[in-house]
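Asks: from the sequence below, what's the structure:
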Amino acid sequence: MTILLFILGVLFVAVGIAVSIALHEVGHLLPAKAFKVRVTQYMIGFGPTVFSRTRGETEYGVKALPLGGYVSMVGMFPPNKEAAEDGTVRKSSTGMFQQLATEARQAETDRLVEGDENRVFYKLPIYKRIIIMLGGPLMNLLIGVVLFAVLLMGFGTAQTTTTLASVNQCVISAEQQAATGQTECTAEDPAAPAYEAGLLPGDTITVFDGREVTSWDELSSWIRDAAGRSVPLTYVRDGEERQTSITPLLTERPVVGEDGTAQTDEDGKYLTQEVGFIGVGAEQALVNQPASAVLPAVGENLVNIGGVVINLPQRLVDVAQAAFSSEERDPNGPMSVVGVGRIAGEISSQDVIPVESRVATLIGLVGSVNLALFVFNLIPLLPLDGGHVAGALWEGLRRRVAKLFHRQDPGPFDMARMLPVTYAVAVLLMGMGALLIYADIVKPVSLFN
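Replies: Okay, the predicted model is just below:
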């Protein structure tokens, strides 16, 4: 059963990513057709064609290698300036890269048919080209926002409630725990205030010291401030409201950070503080969030992804060091689709996690992948969408400067000149993908050690 759940988790994310890639290409396809550009192919994947069908002037299909997708539009490059009157192209003597660009332009020209004169990509106004190239990333952003809305509003986020999950029988000081490793109560240990007050797991605290309790954080702060003072407390057990009194004990407790982990000093010793303590643990539950929480959550996720992208070279070095040594992988570092699938499988196979929480986590995972695709595709380097946008903006700037100084229009920016950079970036992307896949196989990130 565990293996089946693992496979289902992997399939869930695999299908989610495949659909996301397909919709990314739809984001390019729809505006291209709306602007009358002739689109010859809409393909999911690369390599040999597995299945295709032609509708109108466009071939729609699936390729053998599910590593992305593309929309093929005519006229991505302007024609060769070196073309002779008879249409032939003179061989360039300026070097291999120039010849490469010349051949690419000629290949684009050879694809044109009668009636394409005003349907080529490079003749579109700059703003239309930008809309077409941003359509894909914006589709990923939209998918991410929708999935986060489903996650936050439909499933909710895990939040600490005012219902007790555990009640300690005694108080073991932080010093005792550190010095002896003691975890069990002894006759010498003082009784925990909550145990003395008669509280049990499952009780829900509703009123503390005459104030209505609305959140666990609020209750915790009141408990910390009430050390040594007997205060009235109201709680609900089995639907019945009950009352008692409790005296929080002044004790040293670990300083906990925003992420819930105990904080240490420069020497690695745990930091402590004297606060009121009653010896309870709280339950966590999924709490539905309002629509206003969706965009801030998406924004926070985008900032985190942007930080990874900005530091990508160093992150890849860290991945390589971990993959070829005994170092541990950074769980917040980059990973391939193999790693994402493995994480999805691990989450799905955890029987101790409620089904609702597992499904919510998988939805959040696919949403985060879409946000990562949005950010990554905005990098201003070819062959990424951001590279085409940068080229269009550069063309606009050149033309505006020429107009400002009453110079001749320089014409469309020849993206074919950037082919050497395109191939170099493509090789780097393939190398990055290979490294991440290898690392995800030999040194995978694991959420459950």
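Asks: CA only for contacts and neighbour counts going forward, please
Replies: Noted.
Asks: dump the residue contacts of Leu112.
Replies: The contact partners of Leu112, by C-alpha atoms under 8 Å, 6 or more residues apart in numbering, come to Val74, Gly75.
Asks: would it count as being in a helix?
Replies: No - if the criterion is DSSP: H, G, I helix; E, B strand; the rest coil, then Leu112 is coil and not within a helix.
Asks: what about it, distance to Arg119?
Replies: With distances taken as C-alpha to C-alpha, to the nearest Å, Leu112 is found 9 Å from Arg119.
Asks: between these two, what contacts are shared?
Replies: Val74, Gly75.
Asks: can you tell me the closest non-neighbouring residue to Leu152?
Replies: Gln289 (5.3 Å; C-alpha to C-alpha, 6 or more residues apart in numbering).
Asks: residues near Ala323, how many?
Replies: Counted with other C-alpha atoms under 10 Å, the neighbours of Ala323 add up to 21.
Asks: does it touch Ile441 like I think?
Replies: No - with contact defined as C-alpha atoms under 8 Å, Ala323 does not reach Ile441; the gap is 9.1 Å.
Asks: Glu300 sits in which helix or strand?
Replies: helix 294-310 (DSSP states H and E).
Asks: isn't Gly144 up against Leu365?
Replies: No - between Gly144 and Leu365 there is no contact under C-alpha under 8 Å: 9.7 Å.
Asks: which one's more surrounded, these two?
Replies: Taking other C-alpha under 10 Å, Gly144 and Leu365 do not tie; Gly144 has more neighbours (26 against 22).
Asks: center of this protein - which residue?
Replies: Closest residue to the average C-alpha location of the chain: Ser368 at 2.8 Å, with C-alpha atoms, centre = their mean.
Asks: who's in contact with that residue?
Replies: Residues near Ser368 by C-alpha under 8 Å, 6+ apart: Gly144, Asn301.
Asks: measure it to Val298 for me?
Replies: Going from Ser368 to Val298 by C-alpha to C-alpha gives 9 Å.
Asks: ditto for Tyr195
Replies: Taken as C-alpha to C-alpha, the span from Tyr195 to Val298 is 42 Å.
Asks: still on that earlier bit, for the residue nearest to Leu152, list the residues it contacts.
Replies: Neighbour list for Gln289: Leu152, Met153, Gly156, Thr157 [criterion: C-alpha under 8 Å, 6+ apart].
Asks: to compare with the earlier structure, here is another sequence to fold:
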Amino acid sequence: MSTVLAIAAAVLAVSLLIILHEAGHYFAARRSGMRVERFSVGFGPVVASFRRGETEFAISALPLGGYVRIAGMSPGDDVAPDDPTAYANQAAWRRFLVIVAGPAANYVTAVIVAAALLATIGLRAPDPAPRVGALMPGMPAAVAGLEPGDRILSVAGAPVDSFRALVAELQRHPGEPIVLELERGGERRSLPITPRDDGGVGRVGFAQAQVAVRRGPAGALVEGLRRTNAAAGAQLAAFGSMFSGKQRAELSGPVGIAQELVRGARQGAEPFLALVWTISIVLAILNLLPLPALDGGRLVFLAWEMITRRRVNEKVESYVHLAGFVALLVLIIAVTVFGDLARLLGR
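Replies: Next up, the predicted model:
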């Protein structure tokens, strides 16, 4: 795929994920009898719009997100206290469902994308066989001449029949010159290599190979649900490790995400759609985090209201979300400038 088409595909994919997220809020609000005043893709001045019923559907100048404006949702909205279509006049559980519907839409999208891949071109999964995956530049595997797809038969004379056994054997020889017996293109070869000594553990620097997994229509949906749940669990664990300080935070901003999407689009349909699947999962998890300005932050206030039967002061909640939004904006700018752009210019 050309660079121009790859960029167009990346922009279209992000826009679609945003639209689906906001559509979750929109349909839940409409189902609850709330009045939706605007459904916007993007922020800032409206570039184009049309009206259907009580809702204005708009495309705005800054395509960095989107929003659904529900009557009575923002403090200061001029709505009558007895207006049943206003967000503020609805029961807390209804408002809770409207907010949670956005992340839920991203989750359902992820399941559908995974199932579609499994039923057609396949969705990658770790290969349990002792095969070489992506190589790390400058590490012993790349220096020694290993290639992705090589099947390792033995390490220093010890046969290996799985990737786990392969890793275990390599780790036993830190800094020690050894010989790998491998199969490449139907031919057996011997390759000398010296695993790097990483604190007494041998490291050679290659990832686990991936294989495309396919299922029938029914099996694809079940497997898509299972794979999405597993990926969501891994994302939650990663967030937990990051917040607890056990794992270094490696964040990507809009530029970094766009780069990965463009790279995936140029590699082919499966890598691109697999990345869209992952981003959709991350959007669902990220928006459910109990942080101000995110859907999860609003859910915390609504949960408090449902438990205590007392509504939090609207202005206080508004200030909390505003502070969270400013902090989130600063974080995005910092990650973009010192992370995405620094890596880009460093190349």
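Asks: superposing both, give me the TM-score.
Replies: Once superposed, the chains reach a TM-score of 0.73 (TM-score structural alignment, normalised by the length of the second structure), with 304 aligned residues with a C-alpha RMSD of 4.0 Å.
Asks: from the contacts of Gln289 of the first structure, which land in strands?
Replies: Counting by DSSP state E, the part of the contacts of Gln289 of the first structure found in strands is Thr157.
Asks: need the contacts of Gln289 of the first structure in JSON lines (columns: neighbour count).
Replies: JSON lines is the format used below for those (neighbours: other C-alpha atoms under 10 Å):
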{"residue": "Leu152", "neighbour count": "23"}
{"residue": "Met153", "neighbour count": "18"}
{"residue": "Gly156", "neighbour count": "19"}
{"residue": "Thr157", "neighbour count": "18"}
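Asks: including distance to Ile223 of the first structure, could the contacts of Gln289 of the first structure go into JSON lines?
Replies: Shown next, in JSON lines, are these (distance: C-alpha to C-alpha, whole Å):
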{"residue": "Leu152", "distance to Ile223 of the first structure": "30"}
{"residue": "Met153", "distance to Ile223 of the first structure": "31"}
{"residue": "Gly156", "distance to Ile223 of the first structure": "27"}
{"residue": "Thr157", "distance to Ile223 of the first structure": "25"}
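Asks: can you show me the strands along the stretch 51-200 of the first structure?
Replies: Counting by DSSP state E, counting those that start in this stretch, the stretch 51-200 of the first structure has strands at residues 58-73, 157-167.
Asks: what does the stretch 151-300 of the second structure give?
Replies: 151-155, 158-159, 178-184, 187-193, 196-197, 202-203, 206-208, 210-213.
Asks: of these, which is nearest Glu305 of the second structure?
Replies: Nearest to Glu305 of the second structure, of all these, is strand 210-213, at 45.4 Å by C-alpha to C-alpha.
Asks: hmm, back to that, the strands of the stretch 51-200 of the first structure: which one's closest to Val26 of the first structure?
Replies: With respect to Val26 of the first structure, and counting by C-alpha to C-alpha, the nearest of the strands of the stretch 51-200 of the first structure is strand 58-73 at 8.4 Å.
Asks: quick one: list the elements packing against the closest one.
Replies: helix 2-34, strand 39-55 (3 or more C-alpha pairs under 8 Å, 6 or more residues apart in numbering; DSSP states H and E).
Asks: so for Asn140 of the first structure, which of the ones you listed sits nearest?
Replies: That would be helix 2-34 among those, by C-alpha to C-alpha, at 6.0 Å.
Asks: roughly how far apart are the counterpart of Ile305 of the first structure in the second structure and Thr109 of the second structure?
Replies: Matched by TM-score structural alignment, Ile305 of the first structure corresponds to Gln235 in the second structure. In this view, Gln235 of the second structure and Thr109 of the second structure are 16 Å apart by C-alpha to C-alpha.
Asks: helices of the stretch 201-350 of the first structure, start to end?
Replies: With DSSP state H, counting those that start in this stretch as the criterion, the stretch 201-350 of the first structure has helices at 216-225, 294-310, 312-323, 337-348.
Asks: deepest-packed of those, please.
Replies: Most buried of these by mean neighbour count (mean count of other C-alpha atoms under 10 Å) is helix 337-348; its value is a mean of 23.
Asks: just want the angle from it to strand 58-73.
Replies: Comparing the axes of helix 337-348 of the first structure and strand 58-73 via axes from the mean of the first three to the mean of the last three C-alpha atoms, to 10 degrees yields an angle of 120 degrees.
Asks: mean shift between helix 337-348 of the first structure and the second structure?
Replies: By mean C-alpha distance after the TM-score superposition for the first structure, the fitted helix 337-348 of the first structure averages 2.4 Å away from its aligned residues in the second structure.
Asks: now the angle from that helix to helix 2-34?
Replies: Using the same axes, to 10 degrees: helix 337-348 of the first structure against helix 2-34 is 130 degrees.
Asks: elements contacting helix 337-348 of the first structure?
Replies: Applying 3+ C-alpha pairs under 8 Å, 6+ apart, one finds that helix 337-348 of the first structure contacts helix 2-34, helix 355-377, helix 419-442.
Asks: out of the ones you listed, deepest packed?
Replies: Mean neighbour count (mean count of other C-alpha under 10 Å) peaks for helix 355-377 among those, with a mean of 21.
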